[in-house]
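Asker: next one to model:
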Amino acid sequence: MENFSINGYLVYGSIGLIVVLFYYIVRLQTKISAANENEEKLFRETYFDPITKLPNKKNIKYIFDEQISRTIRHNQSFTVLAIKINNYGKIKEKSIELAHKFIYEASNVIIRLTRDEDLVSCVDEDVFIILFNEYLEGDKYQLILQRLKDGFEQQLKGIDIECEVSMGVSQYPTDGTDADILIEKAILQALSKQF
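Answerer: Reported below is the predicted structural model:
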């Protein structure tokens, strides 16, 4: 009977130990999952615009660096287009929620009217950048600008507010050789024009 008691205690003790280990494994997996979710959330918040879900300025700088390296290797150039939503501030004064909806719908217009190989990003709450993977000749450039202009002249989905935009362009390497300069020059040109 003593052997049975000792064996019984060992069995129950082993089962208890397994349960405790299982509990700690599940707890560890939960913590790992939470850490991964936090890491993903931090990544999204760091590299993507929270409203449009497009790459932000930090993110696009890495892509610019890759594009510049490719362009140097192949002795080519590329074009950057800035789109400034001029009446965003006025809309935001009326309602932040409306402003967020407005900028989200504006981003959808831009995405719909650009090619898949071109990168659209939101570098400020009212400024979008399109990184074209090639230099655009005058006729292609004008065609894209006209297509975007026409798209913005149509009413944004579910929003009864006219979209006032201006656009500006910079070219690598003519206007600059790094992301900040190219973005800044395109934005400055956009600020001097209004469509």
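Asker: from here on, contacts and neighbour counts on C-alpha atoms
Answerer: Will do.
Asker: tell me the buried residues in the host helix or strand of Glu66?
Answerer: When elements are assigned from DSSP states H and E, Glu66 belongs to helix 57-73. Residues of helix 57-73 classed as buried: Lys57, Asn59, Ile60, Lys61, Ile63, Phe64, Gln67, Ile68, Thr71 (neighbour count, 16 or more other CA atoms under 10 Å).
Asker: quick check, nearest of the residues you listed to Glu2?
Answerer: Distances from Glu2 to these, taken as CA to CA, are shortest for Asn59 (69.9 Å).
Asker: mind checking how far Ile63 is from Phe43?
Answerer: As judged by CA to CA, to the nearest Å, Ile63 and Phe43 stand 16 Å apart.
Asker: hang on, Ile159 in a strand?
Answerer: No. Ile159 is assigned coil when assessed by DSSP: H, G, I helix; E, B strand; the rest coil, not a strand.
Asker: now the other sequence, so there's something to compare against:
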Amino acid sequence: MNKYQERTDIKKYFLLAVVKVMNFQEVKLRNEQRANEFIVEVGDRLLESIRDEDMLSHISQNGFLIVFNEYLEDKNSDILFERILNAFKEPFVDAKGSIKIDIKIGKSTYPKDSEDSAGLINEATRVALNSTDS
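Answerer: So this is what the prediction gives:
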């Protein structure tokens, strides 16, 4: 059995998360070079927060997508999301000073929230934008 068949046989559910950097545009308006460094720092912190088997993608100027490669029960996914939020407690610091990193996270689950990628991303984005956590 190849890897693809193994994954589709085992995984009937998976979790997707959208991370929005709410203050990216504000940083970019002030200094585009600094905004680039700022968003790279966000990506690095996200990579440090997720597991090796998960996938991270930078999908828009202020958005990232995380695909969790194995189904996580709510209690286990809550631990991962808490780890991600904790990675942003410290501000971004460079020679010009520090900036708080304001993120919002939304999640969706296949197939509960949608059965296609656009629906999953839209639902996770909706949840992120309505989130009070940051």
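Asker: can you give me the TM-score here?
Answerer: Superposed pair, TM-score by TM-score structural alignment, normalised by the length of structure 2: 0.88. Supporting alignment: 128 aligned residues with a CA RMSD of 1.9 Å.
Asker: distance from the helix or strand following the helix holding Glu66 of structure 1 to structure 2 after superposition?
Answerer: The first helix or strand that comes after helix 57-73 of structure 1 along the chain, using DSSP H and E, is strand 78-85. Strand 78-85 of structure 1 differs from its equivalent in structure 2 by a mean of 0.4 Å after superposition (mean CA distance after the TM-score superposition for structure 1).
Asker: and the helix or strand just after strand 78-85 of structure 1, which stretch of structure 2?
Answerer: Using DSSP H and E, the next helix or strand after strand 78-85 of structure 1 towards the C-terminus is helix 88-94. Aligned using TM-score structural alignment, helix 88-94 of structure 1 spans residues 24-30 in structure 2.
Asker: how much does that stretch stray from structure 1?
Answerer: Relative to structure 1, stretch 24-30 of structure 2 is 0.7 Å off (mean CA distance after the TM-score superposition for structure 1).
Asker: mind listing what's buried along that stretch?
Answerer: Phe24, Val27, Lys28.
Asker: closest to Ile39 of structure 2 out of the residues you listed?
Answerer: Closest to Ile39 of structure 2, out of all of these and judged by CA to CA, is Phe24, at 7.5 Å.
Asker: surely that closest one and Asn36 touch.
Answerer: No. If you go by CA atoms under 8 Å, Phe24 of structure 2 and Asn36 don't touch, sitting 9.3 Å apart.
Asker: re the thing from before, and of the buried residues of stretch 24-30 of structure 2, the nearest to Ala128 of structure 2?
Answerer: Using CA to CA, the buried residues of stretch 24-30 of structure 2 come closest to Ala128 of structure 2 at Phe24, 15.1 Å.
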